[in-house]
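Starting from these lines, generate the structure:
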Amino acid sequence: MTRELDTARELAIEAGRLISASLGRAAMVDRKSAVDLVTEVDRQAEALIKDGLASAFPQTPIVAEETAGNERPSGPYWCVDPLDGTTNFVHGLPHCAVSIALVGDDGPVVAVVHDPCKQETFAATRNGPATLNESPITVSGAESLDEALLVTGFPYNRRRHLDFYLTYFRLFLGRARDVRRLGSAALDLCYVAAGRFDGFWEWGLHPWDTAAGWLIAERAGGLVTDFSGARHDPWEPQVLATNGRIHQAALEILAEATAAAGNPP
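Just a heads-up that it's a prediction; the model follows:
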């Protein structure tokens, strides 16, 4: 997988140059909703990545955020988020990422998440270590929620279902050391991998949000599942990623929150 990893890394860094050059200054081209934004840089970065992948691997389908359909491709496919954290980017907040994964029948096999603002490149392959700027990383050693720093996000339908999502937030905030909300699921997963966060949960995600970060977190020693503890499926809308040590405690809080919040929107 060396060629695939090298290609993904090179394209992520090249797309990152577009992003960092336009931070806070890109023209808006679409508003899917008041909180779901698309800029010209999203589309330029996606086109750059798709063209590069199609040239290098013409037989491999590409699922990308701005042009994706709703069907899972058969066989291996590339999964691309050209700019994860668009709202941060629009407001000039330097926290966003390019996410590229090659996904096989049993999950991702190559993953790159590049933060152009901090010049941090997270990467992993199915049989290799998780790395940050090519140095190995591992998850934290936190043993309990009391000592855990968690991170979460809220989906684009949050205004209509605020009480539902805040039920989860309140329960975790009352049990963990603290909770953050940074605005990039790809980086949230990588920060779990690097031991900066001890756990991450979120509703309403898509394959391009989690495919790369999932592999990076797992190869760093983390555990990534759905809210019931089953292995993560990036085509399902929920994810829990932890250092493994606090996973069961987090699952118990998720079960409590699900019982209290009722059926998901």
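
from here on, contacts and neighbour counts on C-alpha atoms
Fine.

Next, the buried residues of stretch 169-182.
Neighbour-count burial for stretch 169-182 flags 169, 172, 175, 176, 179 (criterion: 16 or more other C-alpha atoms under 10 Å).

please give me the structure for this one as well, since I'd like to look at both together:
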Amino acid sequence: MSTAMPFDAGTTLLSDATAAVKAAGDTLRARYTPYARGVSLDEVVAEIHANDHAVLAVLREPLLRARPGSRWAEDELAGGALPPGEWWVVDPAEGNINHVHGTQDWAVTATLVRDNQPVLTVVHLPLTGDTYTAVAGGGARLDDRPLKVSAKTDLGAALTGTGQARPGEDERTFRQIGDSVTAMLVNGLVVRVSVPATMQLIHVAAGRMDAFWQFSDVRSGLVAGALLVSEAGGTVTDLAGEPWTTASRDFLAAAPGIHTSALEVLSPIA
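Next comes the predicted model:
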């Protein structure tokens, strides 16, 4: 991710966005059950859409009001560059598939993107109450504690991860995922393969994991983690080693000490 000028969030934008995301998290938590909901594909999809609609009903207007002139990126599964200006890129239920299956890896995320660079983000985990925030040039935090990425320099000692960005990816992408997991299992220590991306990227930002990559341009799963990792001292690029933006086709966020080694393993597969 390129190093942009520090973002002036003013005195209230981060607090307003945090309050909105936490309120949305209360809605999503109220819908949670510790058992799977839906048996057929149609039933599972209906549960996912119901979660999205319920959360957006309490999240959209407060965020737009908090940043006058900002716009809303409607499709949470969309990728690619946005038009110039400021956009809210939101996932009302990041890890929605986990939520409807009764597992616990899910969150509410909201990221303000300016000219295709994330500049402010809030990630709230309703089940634990943890809230991760970052502002460009202002660092990354878990609640009141600053975040710092791993100090590892040996890929052979690294805990890394990847995952599927969305249902219905093409076969080439699935093969890239499989090949990359094999390559990283050979060169790294342990590989996690799970969804959603944000739940792995908060671990990279906090130094609990050492790298995360994805063959995807889905904005909503990457913008929050990209800002958190970069503001925690990590390196965020595409798999060619170029600075990552929302226009990039793929993604790597890593501790600086293993980023080059991870690129050497993954770039031939991209």
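
can you tell me which of the buried residues of stretch 169-182 of structure 1 are in helices?
Filtering the buried residues of stretch 169-182 of structure 1 for membership in helices, criterion DSSP state H, returns 169, 172, 175.

Isn't residue 103 of structure 1 up against residue 211?
Yes - if you go by C-alpha atoms under 8 Å, residue 103 of structure 1 and residue 211 touch, sitting 7.4 Å apart.

distance of residue 149 of structure 2 from residue 244 of structure 2?
Residue 149 of structure 2 sits 18 Å away from residue 244 of structure 2, going by C-alpha to C-alpha, to the nearest Å.

Look at those two and report which has more neighbours.
Using other C-alpha atoms under 10 Å as the criterion, residue 149 of structure 2 and residue 244 rank with residue 149 on top: 27 against 24.

Please name the nearest non-neighbouring residue to the more buried one.
Leaving aside its chain neighbours, residue 149 of structure 2 sits nearest to residue 207 (4.1 Å; criterion: C-alpha to C-alpha, 6 or more residues apart in numbering).

In terms of helix, strand or coil, where does the equivalent of the one you found over in structure 1 fall?
In structure 1, the residue matched to residue 207 of structure 2 (TM-score structural alignment) is residue 195. Following DSSP: H, G, I helix; E, B strand; the rest coil, residue 195 of structure 1 is assigned to coil.

Which parts of structure 2 are helices?
Under DSSP H, structure 2 gives helices at 13-30, 41-66, 96-100, 171-187, 197-205, 223-231, 256-266.

just these: most buried one?
Among the helices of structure 2, helix 223-231 has the highest mean neighbour count (mean count of other C-alpha atoms under 10 Å), at a mean of 30.

I figured residue 204 of structure 2 hits residue 259, correct?
No - between residue 204 of structure 2 and residue 259 there is no contact under C-alpha under 8 Å: 12.0 Å.

residues near whichever residue in structure 1 pairs up with residue 150 of structure 2, how many?
In structure 1, the residue paired with residue 150 of structure 2 is residue 140, using TM-score structural alignment. Residues lying near residue 140 of structure 1 (other C-alpha under 10 Å) number 23.

who touches the nearest residue to residue 140 of structure 1 once chain neighbours are set aside in this structure?
Excluding the flanking residues, the one nearest residue 140 of structure 1 by C-alpha to C-alpha, 6+ apart is residue 195, at 4.2 Å. By C-alpha atoms under 8 Å, 6 or more residues apart in numbering, residue 195 of structure 1 lies in contact with 137, 138, 139, 140, 141, 243.
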